[in-house]
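Asks: I'd like to go over a predicted model; first the sequence, then the structure.
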Amino acid sequence: MRIKFETWALFTAVVREGSFLAAGRALGIDPASLMRRINRLEEDLELQLFSRAEAGLTLTVSGRRLFREVAPLVARMEAALARKGAPGGEGAGSAPGRFGLACSGDVALDLVRDAAARIGARHPAMRWDFRVTWTGDASSARDDTFPAVSMRARTHPARKSRTEIPLGNVRRLCAASPDFLETHAPLLSPADLEELPAALTQEAAGVVAARDRIREVFERNGEYFPVELHRPTLFRQARSAVQAALDGEAVAVGIPEALLRPFFLEGRLVPLLRDWCMRPMVLEADVSARWRSNPVVLEFLEAARTATNEGEVR
């Protein structure tokens, strides 16, 4: 019987973390998928490795014996992979042992979280370090211990000197709750937004004309319509802006469509101005020069590009 190394790595991770949930979070893998992999391992070995109870997992006698034999081998292999994947190390370009991912704001993180989980499932020896920054520029978060990739989602053009790699455009919409619409005049054009309370994210705010005014541009059939929002509330997290709309406090403006879609289906939010297009949000990656040829990084960027263009926000 031949069992893949990644299966043994998953087994030892579950033992170390003490539960499928904790191990899944550490590896960036869906806990249910991880549990299925361990169940399959037990079936292949015809051994029960864990005792399962509400209090958590405990190793059986067979599980403890197997862990003592397997854990040192997995540790040596993971160390070898980490050395090979380290920038400038022997065999650079192989899977890194740790992968640093900094995201400027929660929109960027939501767009790439599933992509990271999929790549992590294929490379279980790799560990993900996530960091969310609110500086407006995720690249400023990079340091010697966090070297690989910085992500950000922006609506306004990048400076020419920037080195980000564009991964795709994210469609943005406006939305409000049915209760809000019952107590306010109908929105027939973007101009109707100007006197309404608006909830935006700092990432999506675009060009700030003044402390109490935000400028947005809508487009339809080649016609451009600039709007100045006079009553904006800026949130650091997109979900906070959505919550303000759900609470009937404001119109959520410039929110990624996929983030709003579940609330549209539930009838808790109503899409507004669907005939008009807003400036899209562009997801960009800034990759450290030392990691640009790493195959796992390249695989992650391609997965993030696919997720962005499919609008996969979780």
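Replies: Structure's in. What do you need?

Asks: Please make it C-alpha for all contacts and neighbour counts, starting now.
Replies: OK.

Asks: need the contact list for Arg152.
Replies: With C-alpha atoms under 8 Å, 6 or more residues apart in numbering as the criterion, the residues that contact Arg152 are 103-105, 108, 137-138, 283-285.

Asks: Let's see that with 7 Å instead.
Replies: Listed by C-alpha atoms under 7 Å, 6 or more residues apart in numbering, the contact set of Arg152 reads 103-104, 108, 137-138, 283-285.

Asks: Strands - which of the residues you listed land there?
Replies: 103-104, 283-285 (DSSP state E).

Asks: Show me which of the residues you listed is closest to Arg213.
Replies: Ser104 (22.8 Å; C-alpha to C-alpha).

Asks: Do I have it right that the closest one meets Arg154?
Replies: No: here Ser104 does not reach Arg154: they are 9.4 Å apart, not a contact under C-alpha atoms under 7 Å.

Asks: And the strands in the stretch 51-200 of the chain, which stretches?
Replies: 56-59, 98-104, 127-133, 149-154, 165-170, 172-176, 198-201 (DSSP state E, counting those that start in this stretch).

Asks: Same list (those) but as TSV, adding distance to Ala92.
Replies: Shown next, in TSV, are the strands of the stretch 51-200 of the chain (distance: least, C-alpha to C-alpha, whole Å):
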stretch	distance to Ala92
strand 56-59	37
strand 98-104	13
strand 127-133	17
strand 149-154	16
strand 165-170	22
strand 172-176	39
strand 198-201	39
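
Asks: what about versus this one:
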Amino acid sequence: MRLPDFEAWAMFAAVVEHRSFTDAARAMSVSKATVSKAITRLEQHLDTSLFSRTSRRLALTESGRRLADHAARIMEEGLAAEEAARDEIAELAGVVRLGAPMSFGLKRVAPILAEFMALHPAIVIDLHLSDERIDLVESGLDATLRIAAMPDSSLRARRLCDVVGHYVASPGYFAKKGRPMHPSDLSNHDCLLYTNLSNPEIWRFARAGGETVAVQPHPRMMSNSGDAMLAPLRAGIGIAFLPDFIIGDDLAAGTLEAVLEEWQGAPIGLHLVTPPSRLRPARVEACLDYLAKALVQ
């Protein structure tokens, strides 16, 4: 039986992570020619192209995209095995690459990571904040946090806690426009829409007893950032649906007020999403455990 070319698989994973033969070679302290030969060797063995190469761009082929996750798992399991053999748990070191939604990352994740880094001065955090759905394999992340209903996939998703949202506006807006008592009343109101959703033009409501309502709100503002809506909300421009971690302080201070509370649907889950492999370097495992415990509290 011919053994897999583990070196070539690992170098393929590194090129996917760094999106460059040169950067992958530098990260592995080998020559670019060594990486190129390994990829060519793997492509010849698999009888398929893994990358589309031009003078300006390096992109995965469809075959490369399908195999990238396998390569990442081979790399992760090899690193985890070596780290376990070296017994580095007592002194964790290296880079942990994490993704998180923009507003949630700034308000909740960054402070937790600051505490973690203070405890582990040899660990470097590479934090990517974006409300776009992040591809773990293509971005080379060890894990990402997602606030969403999780579809079936090859990734591992651990639900950490609920994220509760509210329909809110300023007292001044309600004094001017009145309070909606039923979702259908929103047709007479100005609304601020968060666009980074699969269907942002429709607001769906549900309440005890199973009654559901779908409403097409009248948009006064649209944005892919919930934080960007705070100033217009406080200025009395309209109504928005936003999570607690963005509007919690305003609700407590009374600068925003919630309506239609009996129409709250099921809370959205905060998930910690990781690649399929259960094996992770000790530094990653420690960071994810610390992050999960802090967020569940």
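Replies: Sure, I can see it. Predicted model, so just to flag it, every value in this text is computed and none were measured.

Asks: where does the TM-score land?
Replies: Overlay of the two chains. TM-score (TM-score structural alignment, normalised by the length of structure 2): 0.62; 215 aligned residues with a C-alpha RMSD of 3.0 Å.

Asks: Any idea which of the strands of the stretch 51-200 of structure 1 gets closest to Gln243 of structure 1?
Replies: Judging the strands of the stretch 51-200 of structure 1 by C-alpha to C-alpha, what sits closest to Gln243 of structure 1 is strand 198-201, at 9.2 Å.

Asks: nearest residue to Lys84 of structure 1 other than its sequence neighbours?
Replies: Spatial nearest neighbour of Lys84 of structure 1, chain neighbours left out: Gly91 (4.8 Å); criterion: C-alpha to C-alpha, 6 or more residues apart in numbering.

Asks: Structure 2: which residue goes with the one you found?
Replies: Aligned by TM-score structural alignment, Gly91 of structure 1 pairs with Glu83 of structure 2.

Asks: Counterpart of Phe5 of structure 1 over in structure 2?
Replies: Using TM-score structural alignment, Phe5 of structure 1 pairs with nothing in structure 2.

Asks: Who's the closest spatial neighbour of Phe5 of structure 1, skipping the chain neighbours?
Replies: In space, Phe5 of structure 1 is closest to Val74, 7.7 Å off (C-alpha to C-alpha, 6+ apart).

Asks: Next, format the ones in strands among the contacts of Arg152 of structure 1 as TSV and append distance to Gly63 of structure 1.
Replies: As requested, these are exported to TSV (distance: C-alpha to C-alpha, whole Å):
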residue	distance to Gly63 of structure 1
Cys103	38
Ser104	42
Leu283	44
Glu284	44
Ala285	42
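
Asks: Could you dump the residues you listed into JSON lines and include neighbour count and distance to Phe180 of structure 1?
Replies: Output for those, formatted as JSON lines (neighbours: other C-alpha atoms under 10 Å; distance: C-alpha to C-alpha, whole Å):
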{"residue": "Cys103", "neighbour count": "27", "distance to Phe180 of structure 1": "32"}
{"residue": "Ser104", "neighbour count": "25", "distance to Phe180 of structure 1": "31"}
{"residue": "Leu283", "neighbour count": "25", "distance to Phe180 of structure 1": "31"}
{"residue": "Glu284", "neighbour count": "23", "distance to Phe180 of structure 1": "34"}
{"residue": "Ala285", "neighbour count": "24", "distance to Phe180 of structure 1": "37"}
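
Asks: Now flag whichever of the residues you listed is closest to Arg231 of structure 1.
Replies: Out of these, the member with the shortest distance to Arg231 of structure 1 (by C-alpha to C-alpha) is Ser104, at 24.8 Å.

Asks: just checking, what residue in structure 1 corresponds to Ala14 of structure 2?
Replies: For Ala14 of structure 2, no residue is aligned by TM-score structural alignment.

Asks: distance of Ala14 of structure 2 from Ala240 of structure 2?
Replies: According to C-alpha to C-alpha, to the nearest Å, Ala14 of structure 2 and Ala240 of structure 2 sit 43 Å apart.
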